[in-house]
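Undergrad: this one's sequence-less:
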């Protein structure tokens, strides 16, 4: 073997030295994440009522109670399991109990959690708590949120340990994740006012509303892929699909009027669409409570998102499903509510003709809706929504494939037919 020339030897040492420097820098960044100082430990003074009321409204926008209230548990006392690809994260107690909740937290402590994803004692928080979005929150809104939370009844409920697989359960692994995937946003002292609706809408959608946590794709690390913000994604450990808010074939609202979008956000339905699944919960617990200016601001921002033309799948020449059977099943089970021509009934049942949710690929949502049934959200504007019966026990896989394939290709609709396998994988893998 020929010895290295002096030039190659120098290049090799330069490469190894650079590699070592990068490794040391990365290690230093990880150590800094692990050993950052804790925030102050001084409790917050009794807040003014106006600040508390503002915090209560912001908690609605952030949908805090939905995640931080376990089924059958006390409001905001935590303990609800959030399934992730890495295990289950249990939400924390946000009530002002001095030992198990936020009773000893100062505004600095809370700001550190919201903006930096770090607990009062410096402990790193898991991003199931969406601080990747909350980092954009203005400091004044963070303070108002804590002011509201400190007025809640104190509940003595210790936080439940997370059930994460190793190495995801370790702080050093989380520190590595943060070095690669997270950097706190530049601090914002004051939230945009409704006087600038586009900025206000962006602030609400991308910050406290944390819409991208569901509607945005994630990278191999499970972190939001910032190159695909609001571009649609299957929910982690869920079968529901949050449609792209940038695709005309999925969830873009650029072709709607502002009133259409506001109506969907505040009532759960409009002339174009009806919310279901997780989005129905968001409307019920959160967006129906939007103040008028904020609802219009969000609608304006969403309506100005660039539309990325999607390649709409074209139905193939071969239809594996029996469309004749599907037409007969539609007449028997569906036409009474949705109309003989899929025209629907105004203010009751959505039209299926021209319905992009029916034609969407992936077909997760339409299959789950027919299998599970359910109701739209009950809101002030629509307190008694009409329901959809479940067909999981009424129709078998072949029948469901046939009727859904018929609906996806009738009355001008055009989408790939569904097979028995398409139905079966949802029937057998339904998330709890």
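TA: Cool, got the structure. All values reported here derive from a predicted model rather than from experimental measurement.

Undergrad: please make it C-alpha for all contacts and neighbour counts, starting now.
TA: Fine.

Undergrad: all helices for the stretch 201-350 of the chain, in order.
TA: Along the stretch 201-350 of the chain, the segments classed as helices by DSSP state H, counting those that start in this stretch run 212-215, 258-267, 277-285, 292-303, 323-333, 335-338.

Undergrad: using JSON lines, lay out those together with mean neighbour count and distance to residue 126.
TA: Shown next, in JSON lines, are the helices of the stretch 201-350 of the chain (neighbours: other Cα atoms under 10 Å; distance: least, Cα to Cα, whole Å):
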{"stretch": "helix 212-215", "mean neighbour count": "25", "distance to residue 126": "14"}
{"stretch": "helix 258-267", "mean neighbour count": "22", "distance to residue 126": "29"}
{"stretch": "helix 277-285", "mean neighbour count": "20", "distance to residue 126": "21"}
{"stretch": "helix 292-303", "mean neighbour count": "22", "distance to residue 126": "28"}
{"stretch": "helix 323-333", "mean neighbour count": "17", "distance to residue 126": "45"}
{"stretch": "helix 335-338", "mean neighbour count": "17", "distance to residue 126": "44"}
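
Undergrad: A further structure is provided below for comparison with the first:
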């Protein structure tokens, strides 16, 4: 009897010890702090990485309307086909992407299809984002899921017929979309490949720096050859032509400074590129910006020489008017000989961006002025005042003509009609 009781007590004690052991194993008091910190740290690392990549993709520029919550959408995007309204990408379940899975988000980035399979319009740069790796897509997804959800319904696009027929996008995709993640070039360095990945993918630089067809598409063979940015009336210069903004004779530091700080000894960014630097490029680390510079500098040059001086094409009276206006209003910052005081005040002499075939950018700068973006490496940029209220169309044309042909520059004359056409263009 005692032996039976002893055995029973032993069994009870054993069960009790097993129970305590099970509880301790579930609670894991010896590992809870370090394991929990590791999990939280890993999650934070992914989210931080996703935020960095979202910066590289400049997602905020389109998906955040001025004065509205971040990523809540609603911003109108004027196109030649009508207005498109950018969607809400906050994690709201009803109006955002709160119910999306990582697989669905990756399909959107990689294939240009929404959660329900709907084809996306190419105002979303999925033709570039398709190059983004699955790991980077998942990190961006994790970051977007971490931002505050905003309940803001999406507005339907306002596109003219037949552009409101999404099935026509099948033809567009056949012409202009090649699906596939970026594949490193084994013949190039790791730095070059990193730069190519950022420029071709998240940076979607070719979307502006490549001319688009009447259908709103651009071919890979024409990438970075320059073109007008639709509905913004700014010209994005060629990055391969020495007649425009070819970077072959730029140093890596000069390219990096322009991208990250917004100014360099070669020039400064204005217009849409200033927004890119402000919203995106200034936040990238030095290694990534330098990698982008390495890739951009390697783009095959078109072999075009700088144009010959063109001053002989300008009437003497126009030259004198332009010289007089320049001396009174421009020389203080840009110098009597147009050499500027870089990096604060960019040079105008021997500046390919002044000589480009399209005179749109210098005309707009004279009319509207502008500032390089305030960045971490250039927190107090110098700016140029507008002269639209001080100069008439003939005077604007004269001073821009003078700048384009003085000091051996090879630009062509500008007409008063060209100045007038840009006078009423919205600043955005």
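TA: Looks like it came in fine. What you are looking at is a predicted structure, and each value in this text was computed from that prediction instead of being measured.

Undergrad: how alike are these chains, TM-score-wise?
TA: In this superposition the chains share a TM-score of 0.86, using TM-score structural alignment, normalised by the length of the second structure; 386 aligned residues with a Cα RMSD of 2.2 Å.

Undergrad: returning to what we had before: for residue 410 of the first structure, which of the helices of the stretch 201-350 of the first structure is the nearest?
TA: helix 323-333 (9.0 Å; Cα to Cα).

Undergrad: check the mean deviation of that closest one from the second structure.
TA: Compared with the second structure after the fit, helix 323-333 of the first structure shows a mean deviation of 0.9 Å (mean Cα distance after the TM-score superposition for the first structure).

Undergrad: so where is that helix in the second structure?
TA: Mapped onto the second structure using TM-score structural alignment, helix 323-333 of the first structure covers residues 319-329.

Undergrad: centre of the chain to that stretch, how far?
TA: Counting by Cα atoms, centre = their mean, to the nearest Å, stretch 319-329 of the second structure is centred 36 Å from the centre of its parent chain.

Undergrad: and stretch 224-243 of the second structure, by the same measure?
TA: 14 Å.

Undergrad: where in the first structure does it fall?
TA: Mapping stretch 224-243 of the second structure onto the first structure (TM-score structural alignment) gives residues 230-249.

Undergrad: list the contacts of that stretch.
TA: For stretch 230-249 of the first structure, contacts defined as Cα atoms under 8 Å, 6 or more residues apart in numbering pick out 83-85, 211-212, 214-218, 250-254, 277-278, 302, 305-310, 312, 356, 360, 362, 364-365, 368, 426, 430-431.

Undergrad: now these: which count as buried?
TA: For those, a burial check counting by 16 or more other Cα atoms under 10 Å picks out 83, 211-212, 214-218, 250-254, 277, 302, 305, 307, 356, 360, 362, 364-365, 368, 426.

Undergrad: and residue 83 of the second structure, helix, strand or coil?
TA: strand (DSSP: H, G, I helix; E, B strand; the rest coil).

Undergrad: isn't it right up against residue 158?
TA: Yes. Counting by Cα atoms under 8 Å, residue 83 of the second structure does reach residue 158; the two are 5.1 Å apart.

Undergrad: residue 377 of the second structure -> the first structure?
TA: Matched across to the first structure, residue 377 of the second structure falls on residue 381, judged by TM-score structural alignment.

Undergrad: now that match: closest residue in space that isn't a chain neighbour?
TA: In space, and not counting its chain neighbours, residue 381 of the first structure is closest to residue 267: 5.4 Å by Cα to Cα, 6 or more residues apart in numbering.

Undergrad: show me what that neighbour aligns to in the second structure.
TA: In the second structure, residue 267 of the first structure lands on residue 261 (TM-score structural alignment).

Undergrad: what residues are up against its match?
TA: For residue 261 of the second structure, counting by Cα under 8 Å, 6+ apart, the contacting residues are 277, 282, 373, 375, 376, 377, 378.
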